[in-house]
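Participant: Model the following, please.
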Amino acid sequence: MKTTDGAALPAPPLTPVTRRGLLRVGLHVLLAALPLLAISAHVFGLITMNWSAALLVIPLAVTILALSLFDPHPEDRVILHGFVWGIVACALYDVFRLDTVYMLGWWADFIPTMGTWIIGDGSSTAAGAWVGYLWRYIGDGGGIGVTFFVGAAFLGLHRRPAGVVVASAVAFAVFPVWSGLIATVWLAPRGQRMMFPLTPTTLTLSLIGHLIFGLIMGLGFVRTRSAHRYWPWTPVVDWFVPAEPRAERTLRVAHPAAARTPAPRPSLSGPQPVVRAAAPARERPHVVPPPPLPSGHPSAPLPRQHPSGPLPVSTASPATTGPHPRTGSGPLPVAAAARSDGPSTSSQPRPGQTRTGTSSGPSTGSTTLDPETWALWQRQLATTVKGRRTHRWR
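Facilitator: Reported below is the predicted structural model:
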């Protein structure tokens, strides 16, 4: 089924089988089984095919045809495919059967005789052949195809591999179809006289013909298995499987799954929002730090000679422990200006004396450095490459 723009419509959701749906499909299966049952009933002498065709088969066929035209249902598509493939399989079966009947003469053709049972025993063989083959293709072949396709849809065979489907179709053509035919001929008092005698030749030829019929019907089912997405009911095999959200069945997780949010229960008030599973949590890789390099390694960090920050005041002579100012630019600035936290200029020490008081910076002869300048000077010394003279007053 496609929309006006060519996009495929999604298949309708599956629902449990209802009484109304079961009655509708039951009518299709009953009509499909009546042509074969009418032959057995006629051979056993229960009811003639003239009466069964006039009172049962034809009225029921007209009723179901009108129901499918004026009240179509999704399962009608599957039933129609089964009807068509049953006719095709019966025609290919007759290619083999008529070859052995009219060209090889290994057994007789009882289909024209069966046609005379339908329209009356006094009819001609030619008219009986037309009616008999029409009954065979539409009633027998189409009916068997409908029965198999409906049973396969209820059992969920459209979800199985092609080999399983074809094997199931061949098995259905052998039992109950072929076995029912042989049982009718063998058990009925007039079966072998009215239909065909049971000999190794007739048994073998009829079995081969039904194997061909089942093979073609199974291949047709495989070819048109996409029509089963219109089947509105849940297959029987799913009735015994615990209910599970459909999204959980097809979810594939490549990483360890995290805790999932439980699916909400269906409500009768309306559709519920879809709850998606939480994304799996990814673990961060554990990075192992490399071992520390030895102190003499070329790539090892340089050792810090002096800690950053102000150093304590040294009691040694400034001439031997303090850094030497650059002589080309004059004496270093003296922290003699008025500061909020420093001493006044009137209390400067004389040359050769060490300043004592609140200042924590070292003295350089007649001047005293403030703590910030001294800390900046020491940081420059600690970060300067050895052998290069880069300290200038900035």
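
Participant: from here on, contacts and neighbour counts on C-alpha atoms
Facilitator: Noted.

Participant: And whichever strand or helix holds Pro35, what does it pack against?
Facilitator: Element membership for Pro35 (DSSP states H and E) is helix 19-44. With contacts taken as 3 or more CA pairs under 8 Å, 6 or more residues apart in numbering; DSSP states H and E, helix 19-44 sits against helix 49-52, helix 58-70, helix 142-155, helix 179-187, helix 191-194.

Participant: The ones you listed: which one's closest to Glu372?
Facilitator: Proximity to Glu372, assessed across the helices and strands packed on helix 19-44 by CA to CA, is greatest for helix 142-155 (92.4 Å).

Participant: Now show me the structure for the sequence below, then we'll compare the two:
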Amino acid sequence: MSAPSPATNSTSPLPPVTNATSPPPPATKATSPPPPATNAPAPTTPSPPANATTPPPPPPTAPTESPPPPPSPGSGTLPTKTNVAIIVGVGIGGFSMLVFVSIFFFFYRRRKRRQQGRPYEYPHEPKNDQFSGQPQHLQQNYTPPLADKVEIYSKPAHFPVPSSTSSSLSSEKPPSGQSPGIAFGSSQITFTYEELLMATNGFSNANLLGQGGFGYVHKGVLPNGKVVAIKQLKAGSGQGEREFQAEIEVISRVHHRHLVSLVGHCISGAQRMLIYEFVPNDTLEFHLHGKGRPTMNWPTRLKIALGSAKGLAYLHEDCQPKIIHRDIKGSNILLDCNFEAKVADFGLAKVSLDTDTHVSTRVMGTFGYLAPEYASSGKLTEKSDVFSFGVVLLELITGRQPIDKTQSFTDDSMVEWA
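Facilitator: Predicted coordinates for the structure are as follows:
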């Protein structure tokens, strides 16, 4: 009985052979695309990874949506950007400030060197031989009537230069045998006292123009018909002969349309006089505060302000060394027939060096116009002139006098009132 079972077992291998022949049907099934498509879900049988229903867990793990974390580092980059912007801005600002300061000091040093390096001369100086006689404007406008009364410095004459006036003058002292006027390239007409006495009709009151800080001013007519203003300095005005001669040599070369020009001078014993061009239309003070005077219109006031400012700026900036006026006020601003301003009475102004910060001297000026620091300390700078000119501008704008005694004690000063 056991033998047949092996026979059956031997026949059992045949079905695998039939199974081997079964490949054709799959081929036929291959020809039937639709079933495979339907069986496509069957491939989902790989879904036995359906046990990998774990995919649902991954969605829960969706909280791992890392997008939120990336923004958190991004938020950290924002402050770093702002910090960089601040640092760049501060750097640019500091560099700009450094460039500005460097440019300022460059131009300041260049201007200072240019002023120190310029020769001692003023613009508009007549171009003539320094040994040939007076400047061209004197040669054209004045003919000496009497050779024994008027002399021109054509021959060398030694005038010592006072060291108290300016170290610049003493350092440029001419060689022995030459006058300062010859050394500086100009000359002055010297009048005798007798000639000026005749020109003013004995300094009569009819020819009296006014009284300045240093003395009386008379109108005079020279023998050639030229009208001049003769300032007769008071005795003891603080000017020695040497200082007087040195300063008139300096101011003789100051030529500007808004400055009163010096024509000549006279030294006779204790008498000292300065001869200026005559300006016919009185002073700014007269037109602002004179009785019965019409109100000055605004264009005229502006013209006077600009003209006097140009004259003062010429003294401070274009003269080398600079000239400080020391007494800017309405009565020292003269007006011609067209109301063009001319600054006067700078004939005895102190001459200061650019290297000096101030000139210490006795206080000179007019109360109401004086700068407070100058009045209290006596230290003189061009800023003192600027303060006084500011008072003149207030006077032009308001029409008030610097010191108005008709007002109460607290309002009598125009500066304090303003």
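
Participant: what's the TM-score here?
Facilitator: Once superposed, chain against chain, the TM-score is 0.20 (TM-score structural alignment, normalised by the length of structure 1); 135 aligned residues with a CA RMSD of 7.1 Å.

Participant: returning to what we had before: nearest to Tyr133 of structure 1 among the helices and strands packed on helix 19-44 of structure 1 would be which one?
Facilitator: Nearest to Tyr133 of structure 1 among these is helix 142-155 (12.2 Å), distances taken as CA to CA.

Participant: Could you point out the helix or strand that follows that closest one?
Facilitator: Following helix 142-155 of structure 1 toward the C-terminus (DSSP H and E): helix 162-172.

Participant: circling back to that earlier point, quick one, the helix holding Pro35 of structure 1 and helix 58-70 angle?
Facilitator: Using axes from the mean of the first three to the mean of the last three CA atoms, to 10 degrees, one finds that helix 19-44 of structure 1 and helix 58-70 are set 150 degrees apart in direction.

Participant: Measure how helix 19-44 of structure 1 sits relative to helix 142-155, angle-wise.
Facilitator: Going by the same axes, to 10 degrees, helix 19-44 of structure 1 makes 140 degrees with helix 142-155.

Participant: Just give the closest residue to Leu27 of structure 1, not the sequence neighbours.
Facilitator: Leaving aside its chain neighbours, Leu27 of structure 1 sits nearest to Ile64 (7.4 Å; criterion: CA to CA, 6 or more residues apart in numbering).

Participant: Hmm, Val29 and that neighbour touching each other?
Facilitator: No: contact criterion CA atoms under 8 Å: Ile64 of structure 1 and Val29 do not qualify, at 10.8 Å.

Participant: which of those two has more neighbours?
Facilitator: Between Ile64 of structure 1 and Val29, counted using other CA atoms under 10 Å, the more crowded position is Val29 (19 against 15).

Participant: give the contact list for the closest residue to that one other than its chain neighbours.
Facilitator: Among residues not flanking Val29 of structure 1 along the chain, Thr147 sits closest, at 5.8 Å (CA to CA, 6+ apart). Applying CA atoms under 8 Å, 6 or more residues apart in numbering to Thr147 of structure 1 gives the contacts Val29, Ala32, Ala33, Gly82.

Participant: of all the residues you listed, which comes closest to Thr364 of structure 1?
Facilitator: Closest to Thr364 of structure 1, out of all of those and judged by CA to CA, is Gly82, at 113.3 Å.

Participant: so which strand or helix has the closest one?
Facilitator: In this structure, Gly82 of structure 1 sits in helix 75-98 according to DSSP H and E.

Participant: What angle do helix 19-44 and that helix make with each other?
Facilitator: 20 degrees.

Participant: Sort out which residues of helix 75-98 of structure 1 are buried, please.
Facilitator: 75-91, 93-94, 97 (16 or more other CA atoms under 10 Å).

Participant: Wasn't Leu306 of structure 2 part of a helix?
Facilitator: Yes: Leu306 of structure 2 forms part of a helix when assessed by DSSP: H, G, I helix; E, B strand; the rest coil.

Participant: give me the number of residues near it?
Facilitator: Using other CA under 10 Å, Leu306 of structure 2 has 15 other residues around it.

Participant: how close does it get to Glu285 of structure 2?
Facilitator: Using CA to CA, to the nearest Å, Leu306 of structure 2 is found at 16 Å from Glu285 of structure 2.

Participant: is it true that Val166 of structure 1 touches Phe213?
Facilitator: No: using CA under 8 Å, Val166 of structure 1 is not in contact with Phe213; the gap is 10.9 Å.

Participant: longest helix anywhere in structure 2?
Facilitator: In structure 2, taking DSSP state H as the definition, the longest helix is helix 71-117.

Participant: Mind giving me the packing neighbours of that one?
Facilitator: Helix 71-117 of structure 2 packs on no helix or strand, going by 3+ CA pairs under 8 Å, 6+ apart.

Participant: Show me what counts as buried in the very next helix or strand once past it.
Facilitator: Per DSSP H and E, the first helix or strand lying C-terminal to helix 71-117 of structure 2 is helix 136-141. For helix 136-141 of structure 2, the neighbour count (16+ other CA under 10 Å) marks Leu138 as buried.

Participant: Mind giving me the packing neighbours of helix 136-141 of structure 2?
Facilitator: Using 3+ CA pairs under 8 Å, 6+ apart, helix 136-141 of structure 2 is in contact with no helix or strand.
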